[in-house]
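[1] Got a sequence here, can you build the structure:
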Amino acid sequence: MKKIIFCFLLLLVQVIFAQIVLTPFTADIPSSSFTSSLDAFGNEIVVSANYPLDISQRRFFVFEKNGNIISQETFFTPYDVAPYDSFGDNISINNDFIAASSRLNDQVASNAGAVYMYRKVDGDWMFFQKITAFDGVADDYFGSDVKVIGNQLFVSAINNEPIGQPTSTNSGAVYVYHFDGASWIYSQKITISGSYQFGIKMRVSDSKLVVASASSFGTAYLHTYHYNANTWNFSSSITPVNPINESISDFDLDNNQLFILPFNAMASSIYVYDDIANNWSLNTTITPLNYNEKMATNFKVKNDIMFVSLNFHALLYTSKTPVSVYRKINDNWTFQELIYGEGPFEQEDAFGTQIAITDDIVVIGAPTEQLPSAFSGRAYTFDVTLGINENTLNDLKAYPNPTSHLVHLTSNLAENISTIGIYQLDGKLMKTINYLQSPISFKEFQNGVYLLKVTMANGSYTCKRIVKI
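    I've put the predicted structure just below:
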């Protein structure tokens, strides 16, 4: 087993990527808690939000991204909307379908739940079908999570009870539907013996379904199913590496690997498992993820890029939250940079609590950002195809280091350097200078550790750790 340790204090980026430039967007009409849920497929993005003056009602918006232009295509509110139905708490888009949950919908019974399906026909999105559980009862929460993948739809109901069980057990179930060309048809109900709130989260990828269930202290188990002969079959269950001290904050599936982020008050790590003969085998540990006493809460991974949201602080102080960006370089996950939303630094924006990645784009939500108005929320996006730049600064040297005053820079590509930024480790920019001012003076700064960010004319960059003594 490999253990890969990344420390922000020791950051030295050897492979240069184009710098991430976020493009913000929001709805064309007033909303609040914009990006409380989001998803993306191809270049289309779905985002749910509250009505600006009525938090009891929800709607979701559909956007299309072309280059740096994000256009709102349409938005939807259910035809039979009722207050506090939790419409759009979870949304999922794949190909020409959008699934929007409504876990407190009362059509079958009080809070039994429902899912609304929308379809794109001849370029236009429209309502297609409303789905309820065939055996739904009150407080099932059908729609606790929802995923549409290809011609299959997965809907969880975390309070559903097996026949004959007391209504207080909250065992949970996952309902599977398939699209037959005309409508979505029920095909399978998945449960597991002895579970609690089975289906609290789901991930689907590469003929694998991973379903989370809870315990008294949080998400505690992940159950894996493989698709064979038109049926999802159970293969294994997994718990956190340290089940006594940890629960599971988040998890993801990608390229036949399972990524698990446990919740641990002392440190955050992501465990990476390989699928070996339908069993998960621990391969790599990425640690630590914490930054400036903020802990990782959720993440998304796609191919060679990972975004980790740092949205928890034990002291619960208020400030904007960062997202850490990692790239997979030579089979090692390497920290690249911290990114932030555009809201005021002292205001909590929940930046990164919602993240979606496709082969083309990344979308990051900031549902409590107070731009353009109080708690309206905002979304940010950029192209995921930011590639490795051939004009790297691998030969960049900074000396002397440590230094008491001046730092000299040398590189064969020095003529392509545009700007140099000096940052504190909390991300605060202290000084921006032109490369022609080299050597760089650190005399005005207090003793400590700083990051020297060297940006090239094409937008790519590298960083050096500089110690001022």
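
[2] make it CA atoms for all contacts and neighbour counts henceforth
    Will do.

[3] How about His408, nearest residue that isn't a chain neighbour?
    Pro439 (4.6 Å; C-alpha to C-alpha, 6 or more residues apart in numbering).

[4] and the one you found, how many neighbours does it have?
    Counted with other C-alpha atoms under 10 Å, the neighbours of Pro439 add up to 15.

[5] contacting residues around it?
    406-409 (C-alpha atoms under 8 Å, 6 or more residues apart in numbering).

[6] Find the centremost residue of this protein, please.
    In the chain, the residue lying closest to the centroid (C-alpha atoms, centre = their mean) is Ile355, at 3.1 Å.

[7] That one: what's its closest spatial neighbour, skipping adjacent residues?
    In space, Ile355 is closest to Ile364, 4.6 Å off (C-alpha to C-alpha, 6+ apart).

[8] I'd say the residue nearest to the centre of the chain and Pro367 touch.
    No: judged on C-alpha atoms under 8 Å, Ile355 makes no contact with Pro367 at a distance of 11.4 Å.

[9] Gln152: neighbour count?
    Gln152, neighbours per other C-alpha under 10 Å, totals 17.

[10] For it, give me its contacts.
    Per C-alpha under 8 Å, 6+ apart, neighbours of Gln152: 176-179.

[11] any idea which of the contacts of Pro439 is closest to Lys201?
    Leu409 (49.1 Å; C-alpha to C-alpha).

[12] Next, the contact list for the closest one, please.
    Contact analysis of Leu409 by C-alpha under 8 Å, 6+ apart lists 396-399, 438-439.

[13] That one belongs to a strand?
    Yes: counting by DSSP: H, G, I helix; E, B strand; the rest coil, Leu409 is found in a strand.

[14] Can you classify the nearest residue to Lys189 once chain neighbours are set aside as helix, strand or coil?
    Excluding its sequence neighbours, the residue lying closest to Lys189 (C-alpha to C-alpha, 6+ apart) is Tyr175, at 4.6 Å. On the three-state scheme (three-state DSSP), Tyr175 is labelled strand.

[15] Just the buried residues of the top strand by length along the chain, please?
    Among the segments of the chain that qualify as a strand by DSSP state E, the longest is strand 54-66. Residues of strand 54-66 classed as buried: 57-65 (neighbour count, 16 or more other C-alpha atoms under 10 Å).

[16] which among the contacts of Pro439 gets closest to Ile422?
    Looking across the contacts of Pro439 and measuring by C-alpha to C-alpha, the closest to Ile422 is Val407, at 11.7 Å.

[17] Second chain to compare with the first, below:
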Amino acid sequence: MKKSLLCFITALFISASLFADWDIGELLLAFDGAEHDEFGKSVSISGNYAVIGALCNDENGSNSGSAYIFYYDGTNWYQQAKLIASDGADLDIFGKSVSISGDYVVIGATGNDDNGSCSGSAYIFSRSDTLWTEQAKLTASDAATENNFGYSVSISGDYAVIGAIGNDENGTHAGAAYIFHRSGTIWSQQAKLLASDGIAHDIFGKSVAIFGDYAIIGAGSVDDNGFCYIFKRSGTSWYQQAKLVASDGASHDLFGYSVSIFDDYAVIGACGDDDNGSCSGSAYIFSKSDTIWTEQAKLTASDGTADNYFGYSVSIFDDYAAIGAYSDDDNGISSGSAYIFNRSDTTWYQQTKLLASDGAAFDKFGRSVSISGNVVIIGADGNSDNGISSGSAYVFQNDDLPSVIADFEANPLETKLIGNFPNPFNTTTTISFYLTAEDAEIVIYNIKGQKVKVLDCPDYIGNNEQAAESLSQYSVVWDGTDENYQPVSSGVYFYRLKVGNNLSGTKKMLLLK
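    Below you'll find the predicted structure:
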């Protein structure tokens, strides 16, 4: 029995070491959210800024659409602006797709009718201080009815790529993508991208992403396995460098339904893959060496089941990939989830599974995902906090990773988290730490990164003036209950010392009952 218990404890701690501390930061809602806005259908994050699409918002008419800018001030995320098209109209669905890079945002409006019904358009907004202003409206040079230009968008630096799944140059709905370049305040079409072997109904442009001199375009055709194409820029020209296919691709896998690219890595969603049941879904990592792109890994959810649609949304940044599975049922039917994968050398492993803290049936959490530095934002367009399908988004932050936002680590000379004893424990454990005289809290999380309880630290017993000048030891007891004083289940938990807005250290503990 002792041997079995030791093996169980060891296995839990090994498992826990794979889970970084992705903390739920904030639930984001539109200040004027309403029924069926579908806020969160599209999301994108860059540094301290995030943009969230609400394609069915009615600001400029029924389903004209809008998008919202949120800003992180080091403590909280708050809504900075609501973006609408200057010429928005009914059924434009502005916000179908969004992307942000630095001070620029691009927003797709596939229902725009400038060049015929659903010819589509995209809008560029730029930031000056706290003001966001429409800088340009983009349309295809050969725009036509039902092209759906703006179905997908991505921006990186001075370049933007726009997908047009209905373009007919290679056959009916074969699809195309367009590259736009900024010079000063002027955006001009630089290239039209087509698949070298494109045919009717490929829907090339279903997904697009751009990073530096590389663009990736997905052709997630329902009738075929699906394909992706890598294009590279040379001067003002773009040429196809590679065609990517899944090594085990099969009909209806929808490989290419979602794409993301960062540096020498690309992640491609195949939400129709059947490895764990019909439409359980998967995603593939490709890596580049010189001019060759090679499949490096196939990602699936550790708990994947039929109709989860894992891979419906994907995003990659540095050594981390976020994958959405909007139809996962952990919090109810189609409540949704997302997964974080981490790369170690050439191996990718599942680091954690993310769920909405208030998840409910049909929220569709994971419909959209975007990761930047140590922050990931996840859209839940079915959330009903502001009415049925009004939508929401959630921000998770991993304080164990280098931040592109800010460094909020507490001064090590002023705080030190010691640990807890006993560990493992049954019922109660004592958490100890050093601190100068100052208000502090111990924040406890479960293995999913969800906050379980906040423990207020006791006042220092003794001379506070002396305590303020040197580190003094404190301790606080956790009795294994949550904020509602309900017992929590056995398992691994994490805790952090919070002093003001600063966080110091992360420790793990094991509760056994």
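
[18] Show me the strands in the stretch 301-450 of structure 2, by range?
    Applying DSSP state E, counting those that start in this stretch to the stretch 301-450 of structure 2 gives strands spanning 310-317, 320-325, 337-344, 347-354, 365-372, 375-380, 392-398, 415-421, 429-435, 441-446.

[19] correct me, but Asn90 of structure 1 touches Val146?
    Yes: assessed by C-alpha under 8 Å, Asn90 of structure 1 is found in contact with Val146 at 6.3 Å.

[20] higher neighbour count, the two?
    A count of neighbours by other C-alpha under 10 Å puts Val146 above the other of Asn90 of structure 1 and Val146, at 27 against 23.

[21] And the more buried one, what's its match in structure 2?
    In structure 2, Val146 of structure 1 lines up with Val153, judged by TM-score structural alignment.

[22] how about that match, secondary structure?
    Once three-state DSSP is applied, Val153 of structure 2 turns out strand.

[23] I'd guessed it sits against Val208; true?
    Yes: counting by C-alpha under 8 Å, Val208 is a contact partner of Val153 of structure 2 at 6.1 Å.

[24] intersection of neighbour lists for these two?
    Counting by C-alpha under 8 Å, 6+ apart, the residues touching both Val153 of structure 2 and Val208 are 161-163.

[25] Show me which of those are buried.
    In the shared contacts of Val153 and Val208 of structure 2, the ones that pass as buried (16+ other C-alpha under 10 Å) are 161-163.

[26] from those, which single one is nearest Asp275 of structure 2?
    Closest approach between those and Asp275 of structure 2, by C-alpha to C-alpha: Gly163, at 29.0 Å.

[27] Now the equivalent of the closest one over in structure 1: which helix or strand?
    By TM-score structural alignment, Gly163 of structure 2 lines up with Ser156 in structure 1. Here Ser156 of structure 1 sits within strand 152-157, counting by DSSP states H and E.

[28] And for Glu134 of structure 2?
    Counting by DSSP H and E, the element that carries Glu134 of structure 2 is strand 131-138.

[29] For that strand, name the packing helices and strands.
    Judged by 3 or more C-alpha pairs under 8 Å, 6 or more residues apart in numbering; DSSP states H and E, the packing partners of strand 131-138 of structure 2 are strand 77-83, strand 121-128, strand 186-193.

[30] moving C-terminal of the last one, what's the next helix or strand?
    Just to be clear, that refers to strand 186-193 of structure 2. Sequence order places strand 204-211 as the next helix or strand after strand 186-193 of structure 2, per DSSP H and E.

[31] Please work out which residues of structure 1 line up with that next one.
    Aligned by TM-score structural alignment, strand 204-211 of structure 2 falls on residues 198-205 of structure 1.

[32] got a list of contacts for the matching stretch?
    Residues outside stretch 198-205 of structure 1 that contact it (C-alpha under 8 Å, 6+ apart) are 144-147, 149, 156-158, 171-174, 191-192, 209-214, 219, 251-254, 256.

[33] buried subset of those?
    144-147, 156-158, 171-174, 191, 209-214, 219, 251-254.

[34] what's the burial count for the residue lying closest to Ser32 of structure 1 once chain neighbours are set aside?
    Residue nearest to Ser32 of structure 1 in three dimensions, not counting chain neighbours: Ser376, with 4.0 Å by C-alpha to C-alpha, 6+ apart. Ser376 of structure 1: 24 surrounding residues under other C-alpha under 10 Å.

[35] Quick check: the aligned residue for Ser376 of structure 1 in structure 2?
    Ser376 of structure 1 maps onto Ser390 in structure 2, by TM-score structural alignment.

[36] one step back: would you mind measuring from the residue nearest to Ile355 of structure 1 to Thr353 of structure 1?
    Per C-alpha to C-alpha, to the nearest Å, Ile364 of structure 1 is found 8 Å from Thr353 of structure 1.

[37] More neighbours: which of those two?
    Neighbour totals were compared for Ile364 of structure 1 and Thr353, and Ile364 leads with 26 against 22 (other C-alpha under 10 Å).

[38] Contact partners for the aligned residue in structure 2 for the more buried one?
    Here Ile364 of structure 1 is matched to Ile378 in structure 2, going by TM-score structural alignment. Counting by C-alpha under 8 Å, 6+ apart, Ile378 of structure 2 makes contact with 40, 43, 338, 365-370, 393-395.

[39] For Asn76 of structure 2, which residues are in contact?
    By C-alpha under 8 Å, 6+ apart, the residues touching Asn76 of structure 2 are Glu26.

[40] swap in the one 5 residues further on?
    Contacts for Ala81 of structure 2 were tallied using C-alpha under 8 Å, 6+ apart; they are 68-70, 131-132.

[41] what residue of structure 1 takes the place of it?
    Under TM-score structural alignment, Ala81 of structure 2 pairs with Thr74 in structure 1.

[42] measure its match to Val46 of structure 1 for me?
    10 Å.

[43] Now list whatever residues contact both of the two.
    By C-alpha under 8 Å, 6+ apart, the residues touching both Thr74 of structure 1 and Val46 are 61-63.

[44] Next, the buried residues of stretch 68-76 of structure 1.
    70-72, 74-76.

[45] picking up where we left off before, cool, now which of the contacts of Ala81 of structure 2 survive the switch to structure 1?
    Among the contacts of Ala81 of structure 2, the ones still in contact in structure 1 (both residues aligned by TM-score structural alignment, their matches' C-alpha atoms under 8 Å) are 68-70, 132.

[46] if we can go back for a sec, quick check: neighbours shared by Asn90 and Val146 of structure 1?
    Shared contacts of Asn90 of structure 1 and Val146 (C-alpha under 8 Å, 6+ apart): 100-101.
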